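Colleague: missing the sequence, but the structure's below:
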């Protein structure tokens, strides 16, 4: 499965398949859970942070956080 940090094209519709790592509780508190649909909105000029839309909210993630979120393309 690709990681969120591997996705380079904004506007891709994605679904979270797995969340791991030291920031697991933080991701779960933000609603980034397996099965959740997310939209890749944009990335900073140097690549990170990235901005995603999850459950109607915009969230910025560092590369170290995005490395622990596995995603799959959907819809």
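Modeller: Arrived safely, thanks for sending. Just so it is clear, the structure is predicted and the values come from calculations on it, not from any experiment. Residues are numbered from 1 along each chain as shown.
Colleague: going by C-alpha atoms from here, please, whenever you check contacts or count neighbours.
Modeller: Noted.
Colleague: can you give me the helices in the chain?
Modeller: 24-29, 63-66 (DSSP state H).
Colleague: mind checking which of those helices is nearest residue 4?
Modeller: The closest of the helices of the chain to residue 4 is helix 63-66. By Cα to Cα, the value is 5.2 Å.
Colleague: buried set for the closest one?
Modeller: 65-66 (16 or more other Cα atoms under 10 Å).
Colleague: so what touches that helix?
Modeller: Helix 63-66 has contacts (Cα atoms under 8 Å, 6 or more residues apart in numbering) with 3-5, 23, 48-50.
Colleague: which two from these end up farthest apart in space?
Modeller: 23 and 48 (16.8 Å).
Colleague: in addition, the following structure is provided for comparison:
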């Protein structure tokens, strides 16, 4: 399942980010988005972009296109 498919308030665990470039993957990892890390969708903008996600107690805004490249399991 993709991160963009989670509904508001739903929580999942990051399983992979293989579709992303290595530079983008490194930036996300520095922000705490690591494999096997719990991540939850806090809020979605009215038009669906961006998403507000919470990872390790920090809220991050991610573009929908980026969230579609992050794989999670519920």
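Modeller: Arrived safely, thanks for sending. Remember, it's a predicted structure, so these values are computed and weren't measured experimentally.
Colleague: what residues are up against the closest residue in space to residue 44 of structure 2 that isn't next to it in sequence?
Modeller: Leaving out its chain neighbours, the residue that sits closest to residue 44 of structure 2 by Cα to Cα, 6 or more residues apart in numbering is residue 51, at 4.6 Å. Shown in contact with residue 51 of structure 2 (Cα under 8 Å, 6+ apart): 4, 41-45, 61-64, 67.
Colleague: just residue 51 of structure 1 next, same as before
Modeller: The neighbours of residue 51 of structure 1, taking Cα under 8 Å, 6+ apart as the test, are 40-43, 58-61.
Colleague: wait, which of the residues you listed is closest to residue 31 of structure 1?
Modeller: Looking across the contacts of residue 51 of structure 1 and measuring by Cα to Cα, the closest to residue 31 of structure 1 is residue 59, at 10.2 Å.
Colleague: test my guess that that closest one contacts residue 42.
Modeller: No - taking Cα atoms under 8 Å as the definition, residue 59 of structure 1 is not a contact partner of residue 42, at 10.6 Å.
Colleague: okay, the contacts of residue 51 of structure 1 in JSON lines with neighbour count next?
Modeller: Converted to JSON lines, the contacts of residue 51 of structure 1 look like this (neighbours: other Cα atoms under 10 Å):
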{"residue": "40", "neighbour count": "21"}
{"residue": "41", "neighbour count": "17"}
{"residue": "42", "neighbour count": "18"}
{"residue": "43", "neighbour count": "17"}
{"residue": "58", "neighbour count": "14"}
{"residue": "59", "neighbour count": "16"}
{"residue": "60", "neighbour count": "17"}
{"residue": "61", "neighbour count": "18"}
